[in-house]
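# Output the structure for:
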Amino acid sequence: MNALMESQNVRIALDLNEFERFVTQRNPTKIAVIVDENTHEHCYPLLKPFLPTEHLLIEIQSGEQNKTLTTCSHIWQQMTDYAMDRKGMVINLGGGVIGDMGGFCATTYKRGIDFIQMPTTLLSQVDASVGGKLGIDFQQFKNHIGTFKIPNLVYIYIPFLQTLSARQLLSGYAEVIKHCLIADADKWQTLQQSNYHTLDWQDIVQHSVAVKAQVVDTDPYERGLRKILNFGHTIGHAIESYYLTDDQRALLHGEAIAIGMMCEAYLAQQKGFIGESDLNRITQYIDKLYPTLTIKDEEVAAIAQLTRQDKKNEGGKIQCTLLEQVGKANFNQPITLNEVSQALQWYQGL
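Predicted coordinates:
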């Protein structure tokens, strides 16, 4: 086990035996398993034989639009009705929404109880479940309310990926691309030369978790270096937030981050950090994998305005993570609303 993964309590496995041993040794008084309608149907049946017979199943509705205080109240109420005490345990069986929100509920219930992240999507396996970021959205702002807390265990069961749709799998892959662009130029080269449809997902997950664990171990509370993990997210989060309530045009997280990475790579090129050839390779690789979003002219300014609420901002300045070169990123790079708008207009012209 990689020491950095150990520090983040991460296990990557092809079976559920170690998970069962961990829960047995922890011996919680009561267990609540949080699922959505998808993980209830596809993942819970795989996990159930490894759980104590008596446990509470809390089902919430899937989707980023449900990552709210209202849903938290539903979860807390069920935990309260079940009379869970401080020796209880929450198991979050789902993607980033369940991991973020379920962990937040666990760390705030009776001032904090044990919780396990069991990420079921590629996105949550390679990114969201590792590093202890927990939270919910507030109004139109992503992850506006939250905490930092390393889970008691992050159990990454690779076969859960077989339950995903092609769109969900591709969404998670955006974070894989991100990890390579900010920290591993050689792996980025390998990805470009590989066939996406024949990738070794266990290798992909192990690499991404190792990259993130190394960064998070150095800067657990995002005071500095950890901000490089937000490459693509300043503009990407703004795009995701803007279309969140539009049923016809809503994007998955990774789809929005893919666009954000292209736009922020463009800004890096405009500022002289990376060359045009690097920008072209990044753009061409991402553009061939992900659907193109049509951004209307009148939407550009509104999307740009949403970047003013980004959590990395300081002193009223929009702070972005930009590539210094492929495989290395710089955080706290100031950008303007006008530059955000220019990047979005550049993307429109691709």
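# rest of the way, CA atoms for contacts and neighbours
Noted.
# Show me where the chain has its strands.
Taking DSSP state E as the criterion, the chain contains strands spanning 10-13, 31-36, 56-60, 89-94, 114-119, 133-138, 141-148, 153-157, 318-325, 328-335.
# Looking at the ones you listed, which is nearest to residue 203?
strand 10-13 (10.4 Å; C-alpha to C-alpha).
# here's the other one to compare against:
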Amino acid sequence: MKPIVSKDSIVYFNDDCYTALNAYLEKSNHSKLFILVDSNTYEHCYARFMSQILGTYDIEVIEIEPGEINKNIETCTSIWTVLSEYGADRKSLMINLGGGVITDLGGFIACTYKRGINYINIPTSLLAMVDASVGGKTGVDLGNLKNMVGVISESEMVLVDTEYLGTLPVNQMCSGFAEMLKHGLIQDRNYWEKMSDLSKLTVDDLDQLIYDSVVIKNKIVTEDPTEQNIRKFLNFGHTLGHAIESFYLTHPEKPTLLHGEAIAIGMIMEGFLSKELLSVTETELTQMSTIILATFPKLNIDPKDHQEIIKLLIHDKKNEKGNIYFVLLNTIGDAKYNCKVSDKMILESFAYYASL
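So this is what the prediction gives:
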């Protein structure tokens, strides 16, 4: 597959990944390599990664516990301290080997340590391959508020090696499908239709769909790298999805939600809002809801929690001057940003989701 070139980075796929990486390491003369992993990627992915590295380098491995709960400033502080203790300088390289938590967190740490060191993302989850590792967004959560602290700064390269997907449990694979479905809904009806029956996908189909998903996202972020206009499209499903994810993250008595599971709910609810406020048809909404629910079982959201979830919307990063803005759909494949939605209509979207 042909590498995908963005403004300041290149995404390589499968056979090209380690050829490109080894060539880069040989010529870049980094003083030390720091490989950031969590305990899962250390166990399941680290050996494969190291087996592909040619040459001898001064390498340190930094391992953290997995999960969104660890994507915070406290974890950053501990890693910054480790980097300092192990003599990391401005010629050091951070290699982030893991899912979205690792690529978001590791990118932010690299961008801020000594005012910035180079980093490379090697996403090992489907979600990170199609979303978190592409486009230069880095960051951490502030309490239960998603990605509130971060910077936009692209990695030296992204290596998408789909062999790592063989290590994932089913729910983690499904979490990534949510972002791929979103890419079709906001930008490409044909891609959405290709994604409409995941049960029929072959391995080759999946590789091509991952590639096409990255192409869609890269096209958007290359045109609008700092999210002034069309990059906001990528937040479809995320306004309500992030609020639901944040609420469940801080209520341990509730089920644990993966990012993609929360975004799937958000897409259905924001699809409903698109029908009510824009020009999505009833047929399109039914199709969207049916396809999403075929992969993501319905979550029973207690009506008593609705208002508390709505209160979290005020922290959404698209908001301006106290106004809450949504990304909605004119139709499948055509999105619109900066849409205002009343609390009454948001409550109706909860009711629609509950009715399915």
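# quick revisit: with distance to residue 271 of structure 1 and mean neighbour count added, can I get the strands of structure 1 in CSV?
Converted to CSV, these look like this (distance: least, C-alpha to C-alpha, whole Å; neighbours: other C-alpha atoms under 10 Å):
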stretch, distance to residue 271 of structure 1, mean neighbour count
strand 10-13, 38, 19
strand 31-36, 43, 23
strand 56-60, 44, 17
strand 89-94, 39, 26
strand 114-119, 37, 26
strand 133-138, 31, 23
strand 141-148, 27, 17
strand 153-157, 39, 24
strand 318-325, 10, 24
strand 328-335, 10, 18
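# Among those, which comes closest to residue 229 of structure 1?
strand 318-325 (8.1 Å).
# ok, back up a step: let's have the strands of structure 1 in a markdown table, adding distance to residue 214 of structure 1.
Formatted as a markdown table, the strands of structure 1 follow (distance: least, C-alpha to C-alpha, whole Å):
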| stretch | distance to residue 214 of structure 1 |
| --- | --- |
| strand 10-13 | 12 |
| strand 31-36 | 28 |
| strand 56-60 | 33 |
| strand 89-94 | 24 |
| strand 114-119 | 19 |
| strand 133-138 | 15 |
| strand 141-148 | 17 |
| strand 153-157 | 16 |
| strand 318-325 | 18 |
| strand 328-335 | 14 |
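# Looking at the ones you listed, which is nearest to residue 309 of structure 1?
That would be strand 141-148 among these, by C-alpha to C-alpha, at 7.2 Å.
# State the distance from the residue most central in space within structure 1 to residue 347 of structure 1.
Nearest to the geometric centre of structure 1 sits residue 128, at 3.4 Å (C-alpha atoms, centre = their mean). Per C-alpha to C-alpha, to the nearest Å, residue 128 of structure 1 is found 26 Å from residue 347 of structure 1.
# ditto for residue 213 of structure 1
32 Å.
# out of these two, which sits in the busier spot?
The neighbour count for residue 213 of structure 1 versus residue 347, taken as other C-alpha atoms under 10 Å, is higher for residue 213 (26 against 19).
# which one in structure 2 is aligned with that one?
Aligned counterpart of residue 213 of structure 1 in structure 2: residue 218 (TM-score structural alignment).
# what's the answer for residue 100 of structure 1, then?
That one, residue 100 of structure 1, aligns with residue 104 by TM-score structural alignment.
# Equivalent analysis for residue 66 of structure 1, please.
Checking with TM-score structural alignment, residue 66 of structure 1 has residue 70 as its match.
# go on, residue 84 of structure 1?
So residue 84 of structure 1 corresponds to residue 88, using TM-score structural alignment.
# Let me see the contact set for the closest residue to that match other than its chain neighbours.
Nearest non-adjacent residue to residue 88 of structure 2, counting by C-alpha to C-alpha, 6 or more residues apart in numbering: residue 32, 6.9 Å away. Residue 32 of structure 2 is in contact with 57, 58, 59, 60, 88, 91, 92, 93, counting by C-alpha atoms under 8 Å, 6 or more residues apart in numbering.
# Just the closest of the residues you listed to residue 13 of structure 2, please.
After measuring these against residue 13 of structure 2 - C-alpha to C-alpha - the closest member comes out as residue 93, at 20.7 Å.
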